[in-house]
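[1] quick one, structure for this:
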Amino acid sequence: MESTFYIQFNVKTQEGLQSYGRFDIGNDSEAAAKIFHQLKGSPDVNEHNFLSLELMETVKGLPVNLQIISCTLDELAYNCRVISKEVFNQANIKLP
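    This next block holds a predicted model:
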């Protein structure tokens, strides 16, 4: 079974972290890491952060957290643009 990668979006609520979205970003670990490293945010995640993004890998059907960053609402908007652009490029640009 092949690993797949995705970026999960979380928001802090009174009940704890709630996942509210995700971008599937393929099965190439290098491409997934490249996308995640382009994102704005801080790796210093703590209880005061309200928004976070997690780079996840599915291994044998189970989710594995690879990295997490916290971000502001403005950074989240920027990050959605970056991820959408990169996913579009991966799907539409075929290198020889």
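
[2] going forward, measure contacts and count neighbours with C-alpha atoms only.
    Fine.

[3] show me where this structure has its strands.
    For the chain, the strands defined by DSSP state E occupy 4-13, 16-26, 51-59, 62-70.

[4] need the winner for burial among those.
    Mean neighbour count (mean count of other CA atoms under 10 Å) peaks for strand 51-59 among the strands of the chain, with a mean of 21.

[5] return the list of helices and strands in contact with it.
    Contacts defined by 3 or more CA pairs under 8 Å, 6 or more residues apart in numbering; DSSP states H and E place strand 51-59 against strand 4-13, strand 62-70.

[6] now the angle between strand 51-59 and the first one, please.
    Right, the one you point to is strand 4-13. Here the directions of strand 4-13 and strand 51-59 differ by 150 degrees (axes from the mean of the first three to the mean of the last three CA atoms, to 10 degrees).

[7] the structure of the following sequence is requested for comparison with the preceding one:
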Amino acid sequence: MKTLKGIETYGCFHLGHDEAFARRLYTSLFADEEVSVDSVITIDLVKRENGVPFPQGLRHCSYEQLSTNVRLVTKEVFKRLNLEI
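    Below is the predicted model of the structure:
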């Protein structure tokens, strides 16, 4: 989130170890590649290797897009964990 002090991280989703699933989900998010007037939140795709974060992507979204994305991620992770898709 953009703040007066810069970018502040306040939440994350652990999508598991299936990189293909994480990338598919990330590309399905409602967000923009470029910053717009409504961009208030960034969603980063980060791969961790031995605890070291490696940025894989950065998307910008509005509050409305964020709420849609949280629902989407929650639904897809739920399905993956409970329905073994």
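
[8] about what we covered before: I'd like the helices and strands packed on strand 51-59 of the first structure as JSON lines, with distance to residue 44 of the first structure appended.
    Listed next are those as JSON lines, based on distance: least, CA to CA, whole Å:
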{"stretch": "strand 4-13", "distance to residue 44 of the first structure": "15"}
{"stretch": "strand 62-70", "distance to residue 44 of the first structure": "7"}
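
[9] so for residue 51 of the first structure, which of these sits nearest?
    When those are compared by CA to CA, strand 4-13 sits nearest residue 51 of the first structure, at 4.7 Å.

[10] quick one, which of the strands of the first structure gets closest to residue 91 of the first structure.
    Here strand 16-26 is closest among these (CA to CA), at 9.5 Å.

[11] in the second structure, point out the residues matching that closest one.
    Residues 6-16 of the second structure are where strand 16-26 of the first structure lands when matched by TM-score structural alignment.

[12] hmm, who's touching the matching stretch?
    Applying CA atoms under 8 Å, 6 or more residues apart in numbering, the contact partners of stretch 6-16 of the second structure are 1, 2, 21, 22, 77.

[13] so who does the last one touch?
    Applying CA under 8 Å, 6+ apart, we find residue 77 of the second structure in contact with residue 15.

[14] do the same with residue 43 of the second structure
    Contacts for residue 43 of the second structure (CA under 8 Å, 6+ apart) come out as 58, 59, 60, 61.

[15] widest-spaced pair of these?
    58 and 61 (10.1 Å).

[16] need the overlap of contacts for these two.
    Both residue 58 of the second structure and residue 61 are contacted by 42, 43, under the criterion CA under 8 Å, 6+ apart.

[17] top helix in the first structure by residue count?
    Ranked by residue count, the top helix of the first structure under DSSP state H comes out as helix 73-92.

[18] so that one matches what in the second structure?
    Aligned by TM-score structural alignment, helix 73-92 of the first structure falls on residues 63-82 of the second structure.

[19] right, I'll call it a day here.
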